[in-house]
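[1] I'll drop the sequence and a predicted model, then ask my questions.
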Amino acid sequence: MSSPEIARIVHRPAAAPDDRQPLSAFYVEVESFDDAEGFGRRLREFVRAGVNASLVADFGLDAISEADIPPWTRESWESAAERYAAHRGDEEWTVQDVLFAFDPSQREWSWWDATSVFGNIVCVWVDSQGEAVYNCEELRWMMYVAGARAVVGPLLRDSGDWKQSVSLGTDGAALC
């Protein structure tokens, strides 16, 4: 399955979407500096499952196949719920909630990249078509499942800031 978004999940994008249009950024605190790369890899793998669903799933059905959901997500779902609730409230997402949020007729963002900021801080970049406010709670939930301790954003940032950053989790071995 191929799409420009899948390509950006697996590999660092070659260029910003449009130098005049900002990207949306989330600043993510992970447990330690040596977990930043693993967080980037896990988040890319989880987002890829959602993007795959957006390409092939029938969103008119009652359930979407969970076959692409990485097995490690089940192990971290409960601890993610605790961290998410501490920052956003008690709403807990199910796997089906996450997958249905990738309905192409409703999703308001597309994956761009995950980059290193400093130490245990990661920046997750998405293309929100320059919108400062948009529906992205499924992405925030996915960040917590992938290992985020705290998430701040979204904040609009100049795409030049992304260009100067180093991508995380793009080795592609487990993602291809």
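    Perfect, thanks for sending it.

[2] going by C-alpha atoms from here, please, whenever you check contacts or count neighbours.
    OK.

[3] give me the distance from the lengthiest helix in the chain to the chain's centre.
    Ranked by residue count, the top helix of the chain under DSSP state H comes out as helix 36-56. Here helix 36-56 is found 7 Å from its chain centre; the criterion is CA atoms, centre = their mean, to the nearest Å.

[4] what's in contact with that helix?
    Contacts to helix 36-56, defined as CA atoms under 8 Å, 6 or more residues apart in numbering, come from residues 1, 5-6, 9-10, 30, 64-65, 68-70, 98-99, 102-104, 111, 114-116, 120-122, 139, 142-143, 146-148, 168-170, 174-175.

[5] again, only using 6 Å
    Ile9, Asp68, Ile69, Leu99, Phe102, Asp103, Pro104, Ala114, Ala146, Leu168, Gly169 (CA atoms under 6 Å, 6 or more residues apart in numbering).

[6] next one: stretch 63-82
    So stretch 63-82 is contacted by Ala49, Glu92, Tyr144, Val145 (CA under 6 Å, 6+ apart).

[7] and here's the other structure:
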Amino acid sequence: MLHETEDIERERLRVARRPAAHNAPPVLSWFDVTPTVPGDAYEGRLRSVLDAALGLALSADFTEEDLPVAAVPEWFTDVSGRPLSADAPEFARRGRERYAAAIRGGSWELQGWLHEFDPDSESRGWAWWDLTHSADGTVRIWADTWGESFFACDELRWLAYVAGGESVSGPYLARVDAWHAAVAVREDGEDVRGAELAHSLAESGLRYLGLADPTAPLLPPCLAFFADAVETGGEEWAVSVESDDPDLRESVNHQWYMLGADQGLFQRDAPEFLLAVGDGESATAPSDSLRWARVALTVDSDIAGHLDFAMLSLDGNVVVRGVAGEKWTDCVLLKAPHRFPALRELGTRMAASPETRQGTREALQRWLEHTSLD
């Protein structure tokens, strides 16, 4: 499989950070790894080696027998030596042994391994996509294999083992939804409802991308639910559909989408935003248990099927409140919500109330302190 320069540049970006959900291919391959070291340390080793290799793919002359290795982590250079360097750390030595036992083809030599990243070579049948952690301590390496279930990947297995892998199984091919679900589960183990939440949101055609950072100075969800109730001086954007409209669902979905796309709730080419979610099946009322979840629209999205919501743009500058009334179904949008005195006053009262839980109080105070009316 040929790897064009632009493909390698994008792959290197994915090594540096998790790719956006909307860029994912229809199917991905994965390997399950049981590491002998902490998951974060294992991930860091994988990414550091791949960054060096892809950097060479973009800059080195692969007609040369010896590629420069200054950027390659020393531990990887040591374990990929022939003979094995005495300086190779124990985790890498153990991985080398496990690879030899699993593959029965001997170890890799450093220059041979690096030459697998030659952009003009067709031998490397995969491109790095992502890595996710599981609650049981295992990790999952995701690769884009262009839909192929059988491909050359021993160089990736080598890295997976010598970085500290005790066992490596795969590859397995699956629809991209499997990756989305893996990303949705909080890697720190706090969001035990991640998979359930992903399933619940999928019923509305929303792809769950994980919970927002709770320390970010965003408008708290409990306050966002009042966006349609505070005095705005006529500076709100709103769409309304009669609740007895025979095409209510289609009309609300269309009007909401146009409102959100035109006024900045999300970008048309990357329709991601934050949705208030709680401990129950849906966020139906202001509550101390509410959190912002990052979601993405899909072709099956049906916002009208679950009205009574609060949404926020990723940068926190646009909030949308949706509510189904007896006569009208409304979606109200506020830009720069921190500039509305009535909303700030309500937030100040809520933060001062002894009935407000500590976590919510801190979130309200953080938002008030990091924003102003100006």
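    Structure's in. What do you need? This structure is a prediction, so every number in the text was calculated from the model and none was measured.

[8] quantify their similarity with the TM-score.
    Once superposed, the chains reach a TM-score of 0.85 (TM-score structural alignment, normalised by the length of the first structure), with 164 aligned residues with a CA RMSD of 1.9 Å.

[9] if we can go back for a sec, and of the contacts of stretch 63-82 of the first structure, the nearest to Tyr84 of the first structure?
    Tyr144 (6.5 Å; CA to CA).

[10] run the angle between the one helix or strand Glu75 of the first structure maps to and helix 36-56 for me.
    Using DSSP states H and E, Glu75 of the first structure falls within helix 72-88. Put simply, helix 72-88 of the first structure runs at 100 degrees to helix 36-56, going by axes from the mean of the first three to the mean of the last three CA atoms, to 10 degrees.

[11] if we can go back for a sec, the longest helix of the first structure aligns to what range in the second structure?
    Alignment of helix 36-56 of the first structure against the second structure: residues 39-59, by TM-score structural alignment.

[12] and Arg74 of the first structure, how far is that from Ala146 of the first structure?
    Distance from Arg74 of the first structure to Ala146 of the first structure, counting by CA to CA, to the nearest Å: 11 Å.

[13] more crowded one of those two?
    Ranked by neighbour count (other CA atoms under 10 Å), Arg74 of the first structure and Ala146 place Ala146 first, with 25 against 11.

[14] aligned partner of the more buried one in the second structure?
    Per TM-score structural alignment, Ala146 of the first structure is aligned with Ala163.

[15] repeat that for His87 of the first structure.
    That one, His87 of the first structure, aligns with Ala102 by TM-score structural alignment.

[16] from the contact counts, what lies against whichever strand or helix holds Gly210 of the second structure?
    Assigning secondary structure by DSSP H and E places Gly210 of the second structure in strand 206-211. For strand 206-211 of the second structure, the elements it packs on are helix 177-184, strand 291-297, judged by 3 or more CA pairs under 6 Å, 6 or more residues apart in numbering; DSSP states H and E.

[17] so which of these is the most packed in?
    strand 291-297 (a mean of 23; mean count of other CA atoms under 10 Å).

[18] that strand packs against which elements?
    strand 206-211, strand 272-277.

[19] ok now the helix or strand just after it, how far from the chain's centre?
    Counting by DSSP H and E, the next helix or strand C-terminal to strand 291-297 of the second structure is strand 309-312. Centroid separation for strand 309-312 of the second structure versus its chain: 19 Å, with CA atoms, centre = their mean.

[20] residues in the first structure aligned with the following helix or strand past strand 309-312 of the second structure?
    Of the helices and strands lying after strand 309-312 of the second structure in sequence (DSSP H and E), the nearest is strand 318-324. Per TM-score structural alignment, strand 318-324 of the second structure has no counterpart in the first structure.

[21] do you have the strands of the first structure handy? List them.
    Secondary structure of the first structure (DSSP state E): strands located at 23-29, 110-118, 121-127, 150-157, 166-167.

[22] so the third one aligns onto which residues of the second structure?
    Same thing as strand 121-127 of the first structure. By TM-score structural alignment, strand 121-127 of the first structure lines up with residues 138-144 in the second structure.
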